[in-house]
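Visitor: Sharing a sequence plus its predicted fold:
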Amino acid sequence: MKVLIYSAKAFEIPFLEKANGKKHQITFIEDLLNSKTAIKAIGFDAVSIFSADEACFITIEKLKEFGVKYIALRSVGHDNVNLKTASRLGIKVANVPGYSPYAIAEHAVSLLLALNRKLIESNKRVKVYNFNLDGLVGVDLNNKTVGIIGTGKIGSAMAKIMYGFGCNLLGHDIQQDENLIKNYQLRYTSLTELCEQSDVISIHLPLNTETHYMINEDLISLMKTNVIIINTARGAVIKTEDIIDALKKDNIGALGIDVYENERGVFFKDRSSEIPDDSMLIQLNAYPNVLITGHHAYLTHEALTNIAETTFYNLNQWEKGIASENELTELSN
């Protein structure tokens, strides 16, 4: 099978090549998939894309026209793929449903600790031999209430870690995990109660019509004014405009994000010589109590290995004419 891998990054290519084992004819390009770059897929049986790629209905129609039969996602999320169009045109789509929940959860905790203990500011001072401690006071996480929105694999890993810190756990999800209730004393509650009671709120939800802008002005108004909000899920779960307004008014304590609602076309590239034309991102970057990382929570050796292996497992299954259990079957078959 001939496979074109869009958005290929230097750090992931060795993992993908190893997982392929010279089985498929693979070509790596740095270009993002969109309606303009779809033409590069002419002559390929399959494409592999990441979360920054755009497989809208126009793009998928072009891929079909160019002979592409399969789309292998290198991510869990698939909100960037029009599955209905893929289904209608007979293009199979599969994702990587669980590459490493620990990578994401541990990154969420890293953001939390760095914000709470003012590690970035402290390090900046030490770099210039300023050892003044004013303004570096944090809080003990022990006995604080952590609200986890979304208790799937990643949310569960987050709960396990924060339980180890001695935190009281609240959870909100459409489906309750009895293991979290039994082993970590997590208490499921309404979203409003979680927002009212939590000292820390960590988001671990997919992006869909129900979760889009879930964290908005109404919910933010219920939160404690010193709350720390962590988002390692999808940027548009938070309405950025509302979170900036809360930061301006000192209505939240801190914000740590690895994702941003307008990250497509901005993240994953060195833009140090060209300030992005994005006023919200510029404003967020200016706040000392905001910590942003560039969508790299998944960036561990274990996660990259699992992503590569699952991506080529999906491709191998398709080449054999066998459905992969990772297919987004409701819409793609």
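Guide: Done, it's in.

Visitor: switch to C-alpha atoms for all contacts and neighbour counts from now on
Guide: Noted.

Visitor: Can you get me a residue count around the residue nearest to Asn95 when sequence neighbours are not counted?
Guide: Of all residues not flanking Asn95 in the chain, Leu73 sits nearest, at 4.6 Å (Cα to Cα, 6 or more residues apart in numbering). Residues lying near Leu73 (other Cα atoms under 10 Å) number 28.

Visitor: Check Ile5 too.
Guide: Look at Ile5: counted by other Cα under 10 Å, it has 27 neighbours.

Visitor: Pasting the second one now:
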Amino acid sequence: MKFCLIDAEVFIDRPELLDPLRSLGAVEMYAGIPQDADEVERRAFDADVIAFGLMQFTNEMLDRLPNLKILQFIGTGVWNFVDVDYARSKGIKVLNIEGYGSNAVAEFALSMALAMAKKIPQAGNVLKTGGWSIDGLMGMEISGSTVGVLGTGSIGRLVAEKFVNMGAKVIANDIYENESLKKDWGVTYVGLEELFRSSDIVTVHMKVTKENEKLIDGRLFGLMKPHALFVNVARAELVNNRDLFEALKEGRMGGAAIDVYENEPPADSDYELARLDNVIATPHMAYYTQEANDNSIKMMVQSIADAL
């Protein structure tokens, strides 16, 4: 049996974590995203199992992999990276992993919100350009503010708890209400419009489905307070990013922190959003800690072993 980590060598800084796979067959690793279907075929033509973490799999690529039995995504939300229905129609089992970086992402969301609220990037730029002034740099305190958490699964739950511990009033929106958050942490569930209308900070932690694509649009941004901040470390597809760009450019909201993009690497429109002065933009790195990285490899290996 042959295992191919087709773009995932960057994740492997502890090779011994792959020993369970090596006991089952040959393991090949590659760095960088394949540029086209030809390169995918060169790397993985005879692979039985492919693990990937960065690239988009096209149907043409799948057509060129006759031995492929398992396609394992090293992350959450595999349907954003491959046509799962098409793969399954070819007899390919498609897998992803859950929860490996929940705390890492929650801490990152909190960090993004704090950096915006305290205007840390803008303050840093003052000194980087040889200045010394606090004009326009008055911050906002988290204690006493209202934070809206959109999605209270494994990540959103942690985000809500961390903000409560900082003294914020936390409101939330989800199809499934977390009873522990309500009972033990004082979180109140509200409607979507009320969440955007009442929050000083809105942070997004939903999974993408066909039903909620571009759910967050200009109508909701129009309800936000002029100073309110928006954090998206979930998926870009949840947001109408053109509406977000216009709201930020026109100063109708205080700022945004973005770690996810409709195209990765970003397209020109994504960079246009990232270049705005009231935006913090990072290269999809919220999950990227040593602890989460090790968890992802261990869970990937276990997922493949279970499937086999």
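Guide: Nice, thanks for sending it over. Everything numeric in this text was worked out from a predicted model, so none of it was measured.

Visitor: what's the TM between chain one and chain two?
Guide: Here the TM-score for the pair of chains, by TM-score structural alignment, normalised by the length of the second structure, is 0.92; 302 aligned residues with a Cα RMSD of 1.8 Å.

Visitor: Can you tell me the closest non-neighbouring residue to Met166 of the second structure?
Guide: Met166 of the second structure's closest residue in space is Ser143 (Cα to Cα, 6+ apart), at 5.8 Å.

Visitor: can you check Phe57 of the second structure too?
Guide: Per Cα to Cα, 6+ apart, closest to Phe57 of the second structure is Val82, 5.0 Å.

Visitor: which residues touch the spatially most central residue of the first structure?
Guide: Nearest residue to the geometric centre of the first structure (Cα atoms, centre = their mean): Ala233, 3.9 Å. Residues near Ala233 of the first structure by Cα atoms under 8 Å, 6 or more residues apart in numbering: 203-207, 258-259.

Visitor: Which of the residues you listed fall in strands?
Guide: Ile203 (DSSP state E).

Visitor: could you dump the contacts of Ala233 of the first structure to TSV with neighbour count and distance to Asn316 of the first structure?
Guide: Below are the contacts of Ala233 of the first structure laid out as TSV (neighbours: other Cα atoms under 10 Å; distance: Cα to Cα, whole Å):
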residue	neighbour count	distance to Asn316 of the first structure
Ile203	25	34
His204	26	30
Leu205	23	29
Pro206	19	27
Leu207	19	28
Asp258	22	32
Val259	24	31
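
Visitor: tell me which of the contacts of Ala233 of the first structure is nearest to Glu65 of the first structure?
Guide: Nearest to Glu65 of the first structure among the contacts of Ala233 of the first structure: Leu207, at 28.6 Å, using Cα to Cα.

Visitor: is it true that that closest one touches Arg234?
Guide: Yes - counting by Cα atoms under 8 Å, Leu207 of the first structure does reach Arg234; the two are 6.1 Å apart.

Visitor: Show me which residues of the strand or helix carrying Ile282 of the first structure are buried.
Guide: Assigned by DSSP states H and E, Ile282 of the first structure belongs to helix 279-286. Applying a neighbour-count criterion of 16 or more other Cα atoms under 10 Å, one finds 281, 284 buried in helix 279-286 of the first structure.

Visitor: I would like the residues contacting the very next helix or strand once past that helix, please.
Guide: Remark: after helix 279-286 of the first structure, the chain's next helix or strand is strand 290-292, criterion DSSP H and E. Residues outside strand 290-292 of the first structure that contact it (Cα under 8 Å, 6+ apart) are 111, 115, 254-259, 284-285.
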